[in-house]
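J.: sequence? don't have it. structure:
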């Protein structure tokens, strides 16, 4: 089933389209906020079933999107993020099922207070309301975001990248038909079904109908949201992630971890972009690291280039670059404090890791590094809501307010206070 807002370009002006989406979303939010957890879970179970049944349709729609960028200047990382395979659609369906199986994040008692005057106060989790999800051409984000919002009782307006519009239509159709099967409003998941870029700005200005905007994409998108948003935002910034190899690192373990952290998928935000190496182990580990990363371009500082003369010299801009490609930079440091300072100075606050057998050093690093996710002796590619047991994520929040790190269903709730009295009057 096509989303009801499907339209031919130019059929309606974009302002009317976005305004109507917001109006209908607000109406649907009232219904979804009081829906039972059984209804919300049924919607997700049905949506997952439809994703499996319509897998060929989803992949075919994705094929149209891929055909539309043939001959363009899109790099391999972009194409990888855009591509849906049978396995990836199955993974999407599995994630939706996993979200359905989680505890209900709505209606939880977060705290209770008994006052001397007899009042009983409870802080209760509630949906945020209407969420606008603005993301680039990675169509599985629409599935994850839609499922997490349904689970948490929120309505979502999805605006994916224009290159993924056919894929998004097919995915949203599964979600809306799942809602319909559960007796819930189909408008709880809507797609901005136009390639017009003006739609993004209009969403960011929709203070009367949208409660929260979540951008997920590169710096260009995030900068636009920071500049234009009048609605509160939950930012997912770029992943300029570091893996620090402490002098106590197990070398075999470190090489395997770095290989996975960089090369498992280079186009994801959890990929390591810079390896920071203690000088005490640099001569021993860097040749082994270079051999393991034979299919990756290495860019090093002067010390790294002296040990590995065949690699390229890193520029100052390399230390602040999220490559999203098979490129990694190498920095050699001469003390633990220098290593911590380098990571602090250049990290984007997403995910950073230390490889160390010295437990005290690992603890000091993890406390000192002010990133949303800090890891010890493991790959930064575990920075993912599914790997955190959330089923999926709507993004990795790198700010410090409300939610931080992987944003799952629980992080998509707010709270309000229930106050119970028995005739008390304030003097």
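T.: Received the coordinates, thanks. Values in this document were obtained by computation on a predicted structure and should not be read as measured data. Numbering: from 1, shown residues only.
J.: every contact and neighbour count from this point should use C-alpha atoms.
T.: Will do.
J.: hmm, residue 216 is touching residue 134, no?
T.: Yes: using CA atoms under 8 Å, residue 216 makes contact with residue 134 at a distance of 6.3 Å.
J.: what about the helices in the stretch 301-427 of the chain?
T.: Under the criterion DSSP state H, counting those that start in this stretch, the stretch 301-427 of the chain carries helices at the ranges 302-307, 336-346, 359-368.
J.: quick check: buried residues in the last one?
T.: For helix 359-368, the neighbour count (16 or more other CA atoms under 10 Å) marks 361-362, 365-366 as buried.
J.: how far off centre is that helix?
T.: Offset of helix 359-368 from its chain centre (CA atoms, centre = their mean, to the nearest Å): 26 Å.
J.: can you name the residues in contact with it?
T.: 340, 354-356, 374-376 (CA atoms under 8 Å, 6 or more residues apart in numbering).
J.: about what we covered before: among the buried residues of helix 359-368, which pair sits farthest apart?
T.: Farthest pair in the buried residues of helix 359-368 (CA to CA) is 361 and 366. Separation: 8.6 Å.
J.: wait, residue 240 touches residue 273, no?
T.: Yes: when contacts are counted by CA under 8 Å, residue 240 is listed as touching residue 273 (5.9 Å).
J.: the more surrounded of these two?
T.: More neighbours surround residue 273 than the other of residue 240 and residue 273, with 31 against 25 (other CA atoms under 10 Å).
J.: state the distance from that one to residue 405.
T.: 18 Å (CA to CA, to the nearest Å).
J.: give me every residue that touches residue 288.
T.: Residues near residue 288 by CA under 8 Å, 6+ apart: residue 255.
J.: and if you look at residue 340?
T.: The contact partners of residue 340, taken as CA under 8 Å, 6+ apart, are 365, 368-369.
J.: quick check, nearest of these to residue 153?
T.: residue 369 (34.1 Å).
J.: grab the nearest non-local neighbour of that closest one.
T.: Nearest residue to residue 369 in three dimensions, chain neighbours excluded: residue 344, at 6.1 Å (CA to CA, 6 or more residues apart in numbering).
J.: ok, and here's another one to check against it:
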């Protein structure tokens, strides 16, 4: 925490969250009755409100940045926190884009007719009230709000204290946009206190909050999974690998490796470990390309034998650096890469660079991660790049949703039966 925590009594936090959840439930019921076009209009107004509020959002972000810099946050975390005119424009465009996406609510998943003539269908419906607990990135405030509203859900947002001023300004603008379009403002609420007791109250709000989505570091996600009595859609850290196979094109491999690590080091899709096939003929060039780009390399003994790099320690293979640091290992072919990834991957995003189709197909089939890529940078692990619009995070579990959590992942379904008087014997 950058500021002293609010001294909100736990019982006060419980009452506050209960009140917010009751208002959110009422708003969710209103959203469920609105047409697709009404929800689209709400998001278009919200996008415009964000653009109009740009100067106020930048001023709020400057407050957060000053506190963060004084507190000594790392460059990667500062990058996550920082807003500028271009990032606000992208944020607003993301909200507007969500408004153009196909509406999942009411979508018929499948149908069947039973031998007795009973017609059954599965239809997508909103989940209801969704709590999002996140850190650092203020753009999540707009992204999460837009996705929840478009999918017919109400959102309760609890951002990190490091971005409290930015989050408040974004939230205020978004709500103003909803109100201008006649949508309930309580559809998007923000928890004002930074006291950790508020998080506990959200996690205990069984029956009041239908789903909690944590987006942050290991500590946050571990706490959510340990304490939650509400279903959780987990976003774990991104210990992502790029494996350069012996058959890889040298120039392609170099470009992908540098981009995967250095395009933005603070995003969850950044490569943290590079694996190089022992049979790849240009391993030193890949290491040199990283160092030339400003990356600190920590290598195993085989890497150290070909390049002057720091020695990797055992915990490096399980570290999400979110910085210009990369661990590098030389492995014995595809089997060695698969074994390393199975031991150390967080199940987020892993990639292979290869010209050998058979090796690539096996990698895609056997790596058990939410996103597996062939001849592409791990930085594509993003809902917008997948054509899904904004995202709340990358789900690394196996149930309900996996990969970018966008509109469809924020719905559930119900069965609808249409009969002609059937009774069961």
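T.: It's in. All figures in this text were calculated on a predicted structure; none of them were measured in a lab.
J.: ok, so of the buried residues of helix 359-368 of structure 1, who is nearest residue 122 of structure 1?
T.: residue 366 (34.2 Å).
J.: next one: the counterpart of residue 70 of structure 1 in structure 2 from residue 79 of structure 2, what distance?
T.: Under the alignment (TM-score structural alignment), residue 70 of structure 1 pairs with residue 69 in structure 2. Residue 69 of structure 2 sits at a distance of 11 Å from residue 79 of structure 2 (criterion: CA to CA).
J.: between the two, who's got more neighbours?
T.: Neighbours per residue (other CA under 10 Å) separate residue 69 of structure 2 from residue 79, with residue 79 holding more: 17 against 14.
J.: helices and strands around the longest helix along structure 2, which ones?
T.: Counting by DSSP state H, the longest helix found in structure 2 is helix 10-33. The contact analysis (3 or more CA pairs under 8 Å, 6 or more residues apart in numbering; DSSP states H and E) places helix 10-33 of structure 2 against strand 129-134, strand 154-158, strand 188-190, helix 196-203.
J.: so the last one matches what in structure 1?
T.: Mapping helix 196-203 of structure 2 onto structure 1 (TM-score structural alignment) gives residues 197-204.
J.: repeat for stretch 337-355 of structure 2
T.: Alignment of stretch 337-355 of structure 2 against structure 1: residues 339-357, by TM-score structural alignment.
J.: just stretch 382-398 of structure 2 next, same as before
T.: Using TM-score structural alignment, the residues of structure 1 aligned to stretch 382-398 of structure 2 are 384-400.
J.: and the matching stretch, how far from the chain's centre?
T.: Between the mean C-alpha location of stretch 384-400 of structure 1 and the chain-wide mean there is a distance of 6 Å, by CA atoms, centre = their mean.
J.: hang on, the earlier thing: which one of the contacts of helix 359-368 of structure 1 is nearest residue 199 of structure 1?
T.: The closest of those, once distances to residue 199 of structure 1 are taken by CA to CA, is residue 374, at 35.9 Å.
J.: leaving out chain neighbours, which residue sits closest to the closest one?
T.: The shortest distance from residue 374 of structure 1 to any non-neighbouring residue, by CA to CA, 6+ apart, is to residue 352 (5.1 Å).
J.: OK, contacts around residue 242 of structure 1?
T.: Residue 242 of structure 1 neighbours (CA under 8 Å, 6+ apart): 272-276, 343, 347, 351-353.
J.: mind checking which helix or strand the corresponding residue of structure 2 for residue 276 of structure 1 is in?
T.: Aligned counterpart of residue 276 of structure 1 in structure 2: residue 275 (TM-score structural alignment). Secondary-structure assignment from DSSP states H and E places residue 275 of structure 2 in strand 271-277.
J.: mean deviation of that strand from structure 1?
T.: Comparison of strand 271-277 of structure 2 with structure 1 after fitting gives an average deviation of 0.4 Å (mean CA distance after the TM-score superposition for structure 1).
J.: tell me which other helices or strands that strand touches.
T.: Judged by 3+ CA pairs under 8 Å, 6+ apart, the packing partners of strand 271-277 of structure 2 are strand 240-244, helix 250-262, strand 325-331, helix 333-344.
J.: so how far is it off the chain centroid?
T.: 22 Å.
J.: contact partners of it?
T.: Under CA under 8 Å, 6+ apart, the answer for strand 271-277 of structure 2 is 238-246, 257, 260-261, 283, 317, 319-322, 325-334, 337, 378-379.
J.: ok, now with 7 Å
T.: Strand 271-277 of structure 2 has contacts (CA atoms under 7 Å, 6 or more residues apart in numbering) with 239-246, 260-261, 283, 317, 320-321, 326-333, 337, 378.
J.: buried residues in it?
T.: Residues 271-277 are the ones in strand 271-277 of structure 2 that count as buried (16+ other CA under 10 Å).
J.: dump these to JSON lines, plus distance to residue 205 of structure 2.
T.: Putting those into JSON lines (distance: CA to CA, whole Å) gives the following:
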{"residue": "271", "distance to residue 205 of structure 2": "36"}
{"residue": "272", "distance to residue 205 of structure 2": "36"}
{"residue": "273", "distance to residue 205 of structure 2": "38"}
{"residue": "274", "distance to residue 205 of structure 2": "42"}
{"residue": "275", "distance to residue 205 of structure 2": "43"}
{"residue": "276", "distance to residue 205 of structure 2": "47"}
{"residue": "277", "distance to residue 205 of structure 2": "49"}
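J.: related to what we said a few turns ago, list the members of the contacts of residue 340 of structure 1 that persist in structure 2.
T.: For the contacts of residue 340 of structure 1, the contacts that are reproduced in structure 2, applying both residues aligned by TM-score structural alignment, their matches' CA atoms under 8 Å, are 365, 368-369.
J.: state the distance from the match of residue 276 of structure 1 to residue 255 of structure 2.
T.: 15 Å.
J.: got it, and residue 307 of structure 2?
T.: Separation of residue 307 of structure 2 from residue 255 of structure 2 (CA to CA): 19 Å.
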